[in-house]
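In: Next input, structure requested:
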Amino acid sequence: MGTFKIEGGHQLKGDITPQGAKNEALQILCAVLLTPETVKIDNIPDIVDVNKLIKLLGNLGVEVKKLGPNSYSFKAENVNLEYLESEAFKIEGRGLRGSIMIVGPLLARFGKGYIPKPGGDKIGRRRLDTHFEGFIKLGATFRYNREDYFYGVEADELHGTYMLLDEASVTGTANIVMAAVLAKGTTTIYNAACEPYLQQLCKMLNRMGAKISGVGSNLLTIEGVESLGGTDHRMLPDMIEIGSWIGLAAMTKSELTIKNVSWDDLGVIPSVFRKIGITVERQGDDIHIPAHTDGYEIQSYIDGSILTIADAPWPGFTPDLLSIVLTVLIQARGSAVVHQKMFESRLFFVDKLIDMGAKIILCDPHRATIIGHDFKSQLKATTMTSPDIRAGVSLLIAALSAKGTSIIHNIEQIDRGYENIDTRLRAIGAKIERLEGN
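Out: Below is the predicted model:
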């Protein structure tokens, strides 16, 4: 188990470039299964979860070529469907949440798709009902083996239909869209997710020959086609990493420039950080965060009531950044409530922040009240363990702002979502060392 050793309390300075978007990569990589032709993808983040999926595609028989740093080509001409029922697949698929999105493309192109119950973050339940209910409405037969938690869908032919999703699930929408593009007739998906990464998937599929309209809205119309061809695609920068660097700059009173952020795809992220008093300046397509030497003050609502920051489906605030915002609020001037609606275990990492001296009241599994220090007292270093990707980075930000030397164990969780994070942080002045464990 790997470990980070962090000497906190240092100001950072310089430029940092966000990696390609993890959540987009998991969708886009699964889409290569829809065509026997070559798909070239650039700006793929070199992170554990994405590399696991690339390996899984290779084991499925996809021809994978690394063209350069963060650049690959994929050719799914000879897919080995027998691998889907192997013990090796059951083990590999179980270790990656994003593996669920291979089911839609396989069902569309080959008439069957299987997946073991996926793993991933320990942040609470993530239902798969939306995915499989969509496949069933398209005409697939569903089966589930309770003994080894193995899901399967099969269909001789998929047929377009109208469906109203029970939740605006991003991965669920992506999976259903990838199944519907090769179905007979027209599929209409209402209450579809519409975040930028889903838009990227739809635009890529359209370049491959799909006929998807309504991209960017919650009402998608998909006219099925006979087949799809190859294409080139470039990932957007990762908005979660961008938000992480904004929070890092504020907590450490550092001046940072975040390069090439694709401003138009950030939605409400800049405005949410501004609500907690952080200066977020637009410089072309970069974000500049000045050193907050006088701290930052939380805004109140017009009627004077306490600010509440809550997650919501896009274009609302992404749940993946709530852990970061909660941590940044520790040193703000004022108080705020963080309301995590979507996952019931995601706020349990706050006990580690409380150990460091944070003033946080965990009201219930979904809500926490944070009373800001206004930098009048510094967090103190401690030893902790990362429970999931976003909590791990939040703890890392807290450690970089704290007095003394902190230890973070189980950094494999952080590596799942952040590319070479220690190397990139050292480049802007962070005192962080990676210790390899047993």
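In: Please make it C-alpha for all contacts and neighbour counts, starting now.
Out: Will do.
In: Name the helix or strand for Y72, please.
Out: Assigned by DSSP states H and E, Y72 belongs to strand 71-75.
In: I'd like to know which elements that strand is packed against.
Out: If you count contacts as 3 or more CA pairs under 8 Å, 6 or more residues apart in numbering; DSSP states H and E, strand 71-75 packs onto strand 38-42, strand 63-68.
In: Throw those into TSV and include mean neighbour count and distance to D388, thanks.
Out: Output for those, formatted as TSV (neighbours: other CA atoms under 10 Å; distance: least, CA to CA, whole Å):
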stretch	mean neighbour count	distance to D388
strand 38-42	21	27
strand 63-68	14	29
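In: and for comparison, fold this next one:
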Amino acid sequence: MNSFEVQGGQPLKGEITPQGAKNEALQVICATLLSKDEITIDNLPDILDVNNLIDLLKDLGVQINRQSSQTCSFKAEIIKPDYLKTKEFRTRASSLRGSIMIMGPLLARFGKAFFPKPGGDKIGRRRMDTHFFGFEKLGATFDFDSEEIFYTVHAGHLKGANMLLDEASVTGTANIIMAAVLAPGTTTIYNAACEPYIQQLCRMLVSMGAKIIGIGSNLLTIEGVKDLNGCTHRILPDMIEIGSFIGLAAMTGSEITIKDAATDHLGIIPLAFRRMGINMHISKDEIYIPPKQKYAIETFIDGSIMTIADAPWPGLTPDLLSVFLVVATQANGSVLIHQKMFESRLFFVDKLIDMGARIILCDPHRATVIGLNQETPLRGSVMTSPDIRAGVALLIAALSAKGKSIIHNIEQIDRGYEKIDERLSRLGARIKRI
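Out: Model prediction:
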């Protein structure tokens, strides 16, 4: 198990470019299974989750041409469905949650798909009902082996259908879209997730020959086509990483310019940071965060405490709440962080409390943070990363803290952040992998 050794209290300075979006990459890689033709994807993040998914598709029979760490071509002309029944597949797929999205493409092309219970971050219950509800609406039959914890979906033929999703699940919406694009007839998906990454998936499918109307809204209309062609697709910058860099700059009093940030696709993220009192200058696709700023959390108009809560797009992504919570520890004022979607994502706050943060964990979903107003720095500590987003939040805390910190289980951070230690070191961070 690798660890980070961090010497905190060092202001950073310079330019940094965000990696390609992890969540989009997992979707569009799975979408390559829909066509027999070659598909090239650019701006892939060189991270564990993405590389593991590419390896999984290779074992499934997809021809992989890795042109560079950021560019890869896929040709799913020959697929080995029997691989899905092997113990090796169960082990590998169950450790990578994003691989659940191979089910929609395989169901569309071959009429069947098998999948173990997906893994990923340990952030609480993440149900799969929306995926299977959509498949069943399209005409598939769903079976669940409770002893083996194994899902089976099969269909003699799919057919377009109208559906109202019970929740705007991002991976569920992606899976249903990919199953529907090859299903004869018209499919309408209401309450569809409409995150930029879903929009990107739809645009890629359209460039392959799919017929999708309503991209960017929560009502999608899909006319099934017989087959799809190849294409070239470029992944957006990762808005979670961009938000992490904004929080890092504020927390450490650093002067950072985020390049190639695709600011038109950030939604409410800049506004949420401004509500925390953080100043930034956005011009074209760059974000500049000035150094050594004190930031005061706003209150609501009636004077009540500010609440930062996650919500489906265009609301605030839940993946950034851990960063907002850490940033609040050095703010002037108080804030209630409300994590609505996952019940275990705030349990890392005990590590911040050990570092001197003033946090009240109200329940599994809510934490109140009383900011220290940069009068008392956090102190270095030894901690363990529980998941990707909490891991980078703890790294931000360590970089701002007085003294040395050790962060264990950094493989969790590596799953979502590309060479983060090397990139931050170039900004002046004192961090090394041990």
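In: tm score of chain vs chain?
Out: Overlay of the two chains. TM-score (TM-score structural alignment, normalised by the length of the second structure): 1.00; 434 aligned residues with a CA RMSD of 0.5 Å.
In: rewinding a little: and the next element down the chain from the strand holding Y72 of the first structure?
Out: helix 87-94.
In: Please tell me which residues of the second structure that following helix aligns onto.
Out: Using TM-score structural alignment, the residues of the second structure aligned to helix 87-94 of the first structure are 87-94.
In: For the closest residue to A192 of the first structure other than its chain neighbours, give its distance to D320 of the first structure.
Out: Distances taken as CA to CA, 6 or more residues apart in numbering put N218 closest to A192 of the first structure, at 4.5 Å, once the chain neighbours are dropped. N218 of the first structure sits 21 Å away from D320 of the first structure, going by CA to CA, to the nearest Å.
In: just R97 of the first structure next, same as before
Out: Between R97 of the first structure and D320 of the first structure the computed distance is 15 Å (CA to CA).
In: quick revisit: mind listing what's buried along the match of helix 87-94 of the first structure?
Out: 89-90, 92-94 (16 or more other CA atoms under 10 Å).
In: What of stretch 377-396 of the second structure?
Out: So for stretch 377-396 of the second structure, counting by 16+ other CA under 10 Å, buried means 377-381, 383-396.
In: now stretch 181-197 of the first structure
Out: Buried residues in stretch 181-197 of the first structure, counted by 16+ other CA under 10 Å: 181-184, 186-197.
In: Now go through those residues and say which are in helices.
Out: Per DSSP state H, helices hold the following members of those: 196-197.
In: My reading is that C202 of the first structure lies in a helix. Confirm?
Out: Yes. Under DSSP: H, G, I helix; E, B strand; the rest coil, C202 of the first structure sits within a helix.
In: Report how many residues lie close to it.
Out: C202 of the first structure has 27 neighbouring residues, counting by other CA atoms under 10 Å.
In: Tell me the spacing between it and V215 of the first structure.
Out: 7 Å.
In: Pull up the distance across stretch 261-270 of the first structure, start to finish.
Out: Termini of stretch 261-270 of the first structure sit 11 Å apart (CA to CA).
In: That stretch aligns to what range in the second structure?
Out: Alignment of stretch 261-270 of the first structure against the second structure: residues 261-270, by TM-score structural alignment.
In: Report the buried residues of that stretch.
Out: Buried residues in stretch 261-270 of the second structure (16+ other CA under 10 Å): 261-263, 266-267, 269-270.
In: in the stretch 1-150 of the second structure, which spans are strands?
Out: Assigned by DSSP state E, counting those that start in this stretch, the stretch 1-150 of the second structure shows strands spanning 3-7, 13-16, 38-42, 63-66, 72-75, 112-116, 141-145, 150-154.
In: Save these as CSV, and put in distance to R125 of the second structure too.
Out: Formatted as CSV, the strands of the stretch 1-150 of the second structure follow (distance: least, CA to CA, whole Å):
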stretch, distance to R125 of the second structure
strand 3-7, 27
strand 13-16, 34
strand 38-42, 31
strand 63-66, 33
strand 72-75, 32
strand 112-116, 16
strand 141-145, 17
strand 150-154, 17
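In: for those, which one sits closest to I282 of the second structure?
Out: With CA to CA as the measure, strand 13-16 is the member of the strands of the stretch 1-150 of the second structure nearest I282 of the second structure (14.0 Å).
In: In terms of secondary structure, what does that closest one contact?
Out: strand 255-258.
In: Give me the mean deviation of the strand it packs on from the first structure.
Out: Compared with the first structure after the fit, strand 255-258 of the second structure shows a mean deviation of 0.3 Å (mean CA distance after the TM-score superposition for the first structure).
In: Please name every helix or strand in contact with that strand.
Out: strand 13-16, helix 239-252, strand 286-289.
In: Single out the most deeply packed of those.
Out: Ranked by mean neighbour count, these are led by helix 239-252 with a mean of 26 (mean count of other CA atoms under 10 Å).
In: ok, and what's touching that one?
Out: By CA atoms under 8 Å, 6 or more residues apart in numbering, the residues outside helix 239-252 of the second structure that reach it are 9-12, 18-19, 21, 254-256, 258, 261, 265-266, 269, 273, 278, 289, 291-293, 295, 319-320, 323-324, 327, 330, 392-393, 396-397, 399-400, 417.
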